[in-house]
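Asker: no letters, just coordinates:
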């Protein structure tokens, strides 16, 4: 049961990473028009509107503590998206990703059992070898934004698992995404509004499906099957995926040390899949979540 759960969660996580990469690649053309924060704002706003229209969450029928958790998840989602985009303005992609990955790897090491803690440590070494953040002088403000993104990502993993356990389907995402949209509008709304036209709106709608709607939904469902340790370690496969795409699509051959990093991360991901299944996938149902006496959301660790 646990291995089947781990395989299901792993498949969803890998699918999420693929959609993230496609969404980021397709978003590059927006940076010149609305800036990195504006591109994030456009995607999050459309994502929030789509999820509201599809799911139509009934807040009155849901427990208040779970709704508050979903609202906090929305704030964190906006934080990780915008902070990482701002980091990319000042840091190379590899350096920013390596710093940001301190967040999920920290969650994996903190919450993992003794036997599972070796995998995030191995992945951490692989990510460092893959991205080589020690080369060149890093912009201090860029490092600060990348660290902020990592902290938000760590909170995102924990909150996504808790909210996904408490609310049925992707109801939690349908609450958190509009909140993330509101936060992003407060940060970058004026610049997006100044450039708004039908073409930009249509592009934003398509990008929202690639990122964040599909990958965030997959992540919420995946965290019902995986521990935070396994999920945080599997997300470290994303730099390896980026190297592979660069090799195939752009002809960017990685150095031997980067290939070693890829191997370590892949080995860590395989170990996480084997040992990271949750004992029993949590299936939230309306009957369960409507009981007002339940305090499981705030009392149980993820």
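Answerer: Sure, I can see it. Predicted model only: the values in this text are computed from it and were never measured.

Asker: contacts, neighbours, all on C-alpha from now
Answerer: OK.

Asker: roughly how far does residue 165 sit from residue 153?
Answerer: 18 Å (Cα to Cα, to the nearest Å).

Asker: just residue 181 next, same as before
Answerer: 17 Å.

Asker: over to residue 99?
Answerer: 11 Å.

Asker: higher neighbour count, these two?
Answerer: Shown here are residue 99 and residue 153; by other Cα atoms under 10 Å, residue 153 has more neighbours (26 against 21).

Asker: pretty sure that one sits against residue 76.
Answerer: Yes. Residue 153 lies in contact with residue 76 (Cα atoms under 8 Å); the separation is 7.5 Å.

Asker: and the nearest residue to residue 103 once chain neighbours are set aside, what does it touch?
Answerer: Distance criterion Cα to Cα, 6 or more residues apart in numbering; nearest residue to residue 103, sequence neighbours excluded, is residue 150 at 4.2 Å. By Cα atoms under 8 Å, 6 or more residues apart in numbering, the contact set of residue 150 is 80, 99, 100, 101, 102, 103, 104.

Asker: same check on residue 47?
Answerer: Residue 47 is in contact with 177, 178, 181, 205, 208, 209, 211, 212, 213, counting by Cα under 8 Å, 6+ apart.

Asker: kindly provide the distance from it to residue 249.
Answerer: To residue 249, residue 47 is 28 Å away according to Cα to Cα.

Asker: and if you look at residue 27?
Answerer: Between residue 27 and residue 249 the computed distance is 17 Å (Cα to Cα).

Asker: quick one, helices of the stretch 1-150 of the chain?
Answerer: Along the stretch 1-150 of the chain, the segments classed as helices by DSSP state H, counting those that start in this stretch run 2-27, 31-55, 64-88, 93-100, 102-111, 118-131, 140-166.

Asker: who wins for proximity to residue 240 among the ones you listed?
Answerer: Counting by Cα to Cα, residue 240 lies closest to helix 118-131 out of these; the figure is 7.6 Å.

Asker: report the distance from the closest one to the chain centre.
Answerer: The chain centroid and the centroid of helix 118-131 are separated by 18 Å under Cα atoms, centre = their mean, to the nearest Å.

Asker: who touches it?
Answerer: Residues external to helix 118-131 that are found in contact with it (Cα under 8 Å, 6+ apart): 94-95, 97-98, 102, 105, 108-109, 229, 232-233, 236, 239-240, 257-269, 271-272.

Asker: the structure to be compared is supplied as follows:
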């Protein structure tokens, strides 16, 4: 998910179980939308490659968000420019890496490896004994996914490496995103997306060529941008002030499982039981580190 998140519910914001369920449904819908967008993106890989899809997704997302937020209405000082530039470059690199990974390995596995990046950030500096359990679960999941076996069912080691790069980019994205969070959330993510577009669009244009301007490909690219960036971000904006950081993190921790299910339904990506076990370990580690860190309620 792109953009800085404002968490912490105002007192008395939710007064009934039905009201409490609405933001959780919105967050779940945001996850489904994001990975449905990734599934549509995979259909474009044979036509324009992962680099071309990245250029379309980031470029069109930047355009749509700019039209919504019109960030040029507020001037940026030099410090803010440096912050959003670093944030945007890391955002572009993260998307570039994860699409390269998804081109070679199933979506669910790529996302499971990717989320270890923010998991490392969350666990950095922790001193509680229970945190060792989350580390052990994450390491167990990654060990299961490592490309040790060979043969038709083995994962592509290059895809694994790109997913690992995406994890590293996500960790740095969090660090730079905190610096960019001095801006309002809408402005921060829009300027970051524009900076990311300046970084990845030339790479995609060079590698994919003029086919990126084909009307049908542009239409699918627009759908990818809306599903992967615009819809999830808007749904998050509707809910983030109404749920705690712990609850938000707990829902987002399920991203690998959601991605794997979407990949199965839309792309017929079938995972074996060991891969589902690995995803379960990583989801549990992410959820445990998030929910165990703070005692907040919806």
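Answerer: Ah, there it is. All values derive from a computational prediction rather than experimental measurement.

Asker: so residue 86 of the second structure versus residue 268 of the second structure, what's the distance?
Answerer: 37 Å.

Asker: and those two? Which one has more around it.
Answerer: Between residue 86 of the second structure and residue 268, residue 86 has the larger neighbour count (other Cα under 10 Å), namely 22 against 12.

Asker: ok, and the closest non-adjacent residue to that one?
Answerer: When the adjacent residues along the chain are set aside, residue 86 of the second structure lies closest to residue 176, with 6.3 Å between them (Cα to Cα, 6+ apart).

Asker: which one in the first structure is aligned with the one you found?
Answerer: Using TM-score structural alignment, the equivalent of residue 176 of the second structure in the first structure is residue 159.

Asker: any idea how far its match lies from residue 38 of the first structure?
Answerer: Distance from residue 159 of the first structure to residue 38 of the first structure, counting by Cα to Cα: 25 Å.

Asker: the more surrounded of the two?
Answerer: The neighbour count for residue 159 of the first structure versus residue 38, taken as other Cα under 10 Å, is higher for residue 38 (26 against 21).

Asker: now the counterpart of that one in the second structure. Nearest residue, chain neighbours left out?
Answerer: Under the alignment (TM-score structural alignment), residue 38 of the first structure pairs with residue 52 of the second structure. Of all residues not flanking residue 52 of the second structure in the chain, residue 204 sits nearest, at 4.2 Å (Cα to Cα, 6+ apart).

Asker: contacts only, for the alignment partner in the first structure of the one you found.
Answerer: Counting by TM-score structural alignment, residue 204 of the second structure lines up with residue 188 in the first structure. Residues in contact with residue 188 of the first structure (Cα under 8 Å, 6+ apart) are 37, 38, 41.

Asker: quick check, nearest of the residues you listed to residue 9 of the first structure?
Answerer: Looking across the contacts of residue 188 of the first structure and measuring by Cα to Cα, the closest to residue 9 of the first structure is residue 41, at 28.3 Å.

Asker: number of nearby residues for that closest one?
Answerer: Number of residues near residue 41 of the first structure (other Cα under 10 Å) recorded here: 29.

Asker: these two touch, right, it and residue 185?
Answerer: Yes. Applying Cα under 8 Å as the test, residue 41 of the first structure and residue 185 come out as touching, 6.0 Å apart.

Asker: if we can go back for a sec, against residue 116 of the first structure, how distant is the residue nearest to residue 103 of the first structure?
Answerer: Taken as Cα to Cα, the span from residue 150 of the first structure to residue 116 of the first structure is 21 Å.

Asker: what's the match for residue 52 of the first structure in the second structure?
Answerer: Under TM-score structural alignment, residue 52 of the first structure pairs with residue 66 in the second structure.

Asker: residue contacts, its match?
Answerer: With Cα under 8 Å, 6+ apart, residue 66 of the second structure has these contacts: residue 190.

Asker: mind running it again at 10 Å?
Answerer: 60, 72, 186, 187, 189, 190, 191, 193, 194 (Cα atoms under 10 Å, 6 or more residues apart in numbering).

Asker: go on, residue 97 of the second structure?
Answerer: 50-51, 54, 91, 110, 114, 159, 161-169.

Asker: please repeat the previous calculation with a cut-off of 8 Å.
Answerer: Counting by Cα under 8 Å, 6+ apart, residue 97 of the second structure makes contact with 162, 163, 165, 166.

Asker: tally of neighbours for the counterpart of the second one in the first structure?
Answerer: Residue 163 of the second structure maps onto residue 146 in the first structure when the alignment is built from TM-score structural alignment. Residue 146 of the first structure is flanked by 30 other residues according to other Cα under 10 Å.

Asker: surely residue 146 of the first structure and residue 93 touch.
Answerer: No. Residue 146 of the first structure is beyond contact range of residue 93, at 10.3 Å (criterion: Cα under 8 Å).

Asker: nearest to residue 6 of the first structure, of the contacts of residue 188 of the first structure?
Answerer: Nearest member of the contacts of residue 188 of the first structure to residue 6 of the first structure, counting by Cα to Cα, is residue 41, at 33.0 Å.

Asker: list the contacts for the closest one?
Answerer: Residue 41 of the first structure makes contact with 82, 181, 184, 185, 188, 189, 192, according to Cα under 8 Å, 6+ apart.

Asker: what distance do you get for it to residue 161 of the first structure?
Answerer: 24 Å.

Asker: next one: the counterpart of residue 210 of the first structure in the second structure from residue 49 of the second structure, what distance?
Answerer: Counting by TM-score structural alignment, residue 210 of the first structure corresponds to residue 227 in the second structure. Between residue 227 of the second structure and residue 49 of the second structure the distance is 19 Å, computed by Cα to Cα.

Asker: ditto for residue 137 of the second structure
Answerer: Separation of residue 137 of the second structure from residue 49 of the second structure (Cα to Cα) stands at 34 Å.
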